[in-house]
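Asker: Return a 3D structure for these sequence lines:
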Amino acid sequence: MKRLLLAFTLLAMAGLANARPQTSVPAVTLHGHRFTTEFATDDASREHGLMMRTELAADHSMLFVFPDLQPRWFWMKNTLIPLDILYFGADRKLVSMQLDVPPCKADPCPSYPSDAPARYVLELPAGTARRIGVQAGDELTVEGDIGAVR
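Answerer: Got it, this is the predicted structure:
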């Protein structure tokens, strides 16, 4: 009986050792740096984005996910914090950047386009992309369930 219990315990421990940890907080990794993130995957969440926020933690981001690959442009209406806006193709490689984009204080607000079609757009606190050395072609890794994109 003791041998059976020991064998069962060892098997259970081996199974735990091989188990992958589950990540409950969505995150992205870019150029070796990990950021917790919020997903914007439908029209309403993409339209609202980071509007009305007074701060964005240095290790936090928002990832906009679109259902297709198209030229994209963002604007900063009602966005109170400066941002880096990074555009990624369908393969999640960086195709364009708009850095140190200021908040829009009065209409009309300028738009900030991508230089190439994008499917993913990552917003980070302004200055982050330069600080971590992001370059065109860098790949974005996404942790968490993006879910249905509408």
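
Asker: Please make it C-alpha for all contacts and neighbour counts, starting now.
Answerer: Will do.

Asker: Just want the most central residue of this structure.
Answerer: residue 63 (3.6 Å; CA atoms, centre = their mean).

Asker: Would you check how far apart that one and residue 129 are?
Answerer: Applying CA to CA, to the nearest Å, the value for residue 63 to residue 129 is 15 Å.

Asker: Check residue 135 too.
Answerer: 8 Å.

Asker: Equivalent analysis for residue 45, please.
Answerer: From residue 45 across to residue 129, the span is 23 Å (CA to CA).

Asker: just the helices in the chain please.
Answerer: Along the chain, counting by DSSP state H, helices occupy 2-18, 43-48, 128-132.

Asker: wait, which of these is closest to residue 68?
Answerer: For these, proximity to residue 68 was assessed by CA to CA; helix 43-48 is nearest, at 12.8 Å.

Asker: For the closest one, buried residues please.
Answerer: If you call a residue buried by 16 or more other CA atoms under 10 Å, then helix 43-48 has these buried ones: residue 46.

Asker: roughly how far out does it sit from the chain middle?
Answerer: Taking CA atoms, centre = their mean, to the nearest Å, one finds helix 43-48 lying 15 Å from the centre of the chain it belongs to.

Asker: if we can go back for a sec, residue 135 and residue 129: which has the busier surroundings?
Answerer: Between residue 135 and residue 129, counted using other CA atoms under 10 Å, the more crowded position is residue 129 (22 against 16).

Asker: how about this one, so we can line them up?
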Amino acid sequence: MQKQSSARTARFARRVMGAVALAWSVGVSAQQAMPVTELSSGIHLIRAEVAATPADRQRGLMFREAMGPGAGMLFVFDAPSQQCMWMRNTLIPLAVAFIDDDGRIVNVEEMAPQTDATHCSAQPVRYALEMNAGWFTKRGIRPGAVIDGIARKR
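Answerer: This is a model prediction of the structure:
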């Protein structure tokens, strides 16, 4: 009798753990889905996930192991102010462009992975665009350049 009870308990525990794992993976998948927008700078196209909620901005690109060559993440803030980014739990090196309301890049910062060092905008901005490290430099995109399509994200 005790063997049957132990076997039933083990089956029940496996079912519960399976259900918990399924619910967690569905929750994580749903949580990571962010809207995507198309941006550009000159001839350079960008496919950016949009992080517009506090939770999405806080999570950002954490735990990602790779990002495509034209992929990025656009952080949209409620109002222009000095914005700072960090790389806690971010596994890939990134570059961030801080962008004003008109879509003009204010400054670009390179960021090393898995650090708590802050990288801040040189003046109040509403947007930050994270791309793979060196993306802006390799394309000659500097402060003053415009990211097209960004001003309509207000």
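
Asker: which position in the second structure aligns with the residue nearest to the centre of the first structure?
Answerer: In the second structure, the residue matched to residue 63 of the first structure (TM-score structural alignment) is residue 74.

Asker: Enumerate every residue touching its match.
Answerer: By CA atoms under 8 Å, 6 or more residues apart in numbering, the residues touching residue 74 of the second structure are 48-51, 127-130.

Asker: In the longest strand seen in the first structure, which of the residues would be classed as buried?
Answerer: What stands out as the longest strand in the first structure, according to DSSP state E, is strand 60-70. Of all the residues in strand 60-70 of the first structure, those buried under the rule 16+ other CA under 10 Å are 60-66.

Asker: and of these, the nearest to residue 84 of the first structure?
Answerer: residue 61 (9.9 Å).

Asker: Provide the count of other residues in contact range of residue 27 of the first structure.
Answerer: Counted with other CA under 10 Å, residue 27 of the first structure comes out at 22.

Asker: What's the match for it in the second structure?
Answerer: With the correspondence set by TM-score structural alignment, residue 27 of the first structure lines up against residue 38 in the second structure.

Asker: list the contacts for that match?
Answerer: 45-48, 149.

Asker: Could you do residue 136 of the first structure as well?
Answerer: Residues 93-96 are the ones in contact with residue 136 of the first structure under the rule CA under 8 Å, 6+ apart.

Asker: State the distance from the alignment partner in the second structure of residue 130 of the first structure to residue 85 of the second structure.
Answerer: Residue 130 of the first structure maps onto residue 137 in the second structure when the alignment is built from TM-score structural alignment. Distance, residue 137 of the second structure to residue 85 of the second structure, by CA to CA: 19 Å.

Asker: Compare those two (neighbour count), which wins?
Answerer: Each of residue 137 of the second structure and residue 85 has its neighbours counted (other CA under 10 Å); residue 85 has more, 20 against 12.

Asker: what about that one, distance to residue 79 of the second structure?
Answerer: Applying CA to CA, the value for residue 85 of the second structure to residue 79 of the second structure is 16 Å.

Asker: got it, and residue 7 of the second structure?
Answerer: Separation of residue 7 of the second structure from residue 79 of the second structure (CA to CA) stands at 59 Å.

Asker: ok, now residue 15 of the second structure?
Answerer: On the measure of CA to CA, residue 15 of the second structure and residue 79 of the second structure end up 47 Å apart.

Asker: and if you look at residue 66 of the second structure?
Answerer: In terms of CA to CA, residue 66 of the second structure sits 30 Å off from residue 79 of the second structure.
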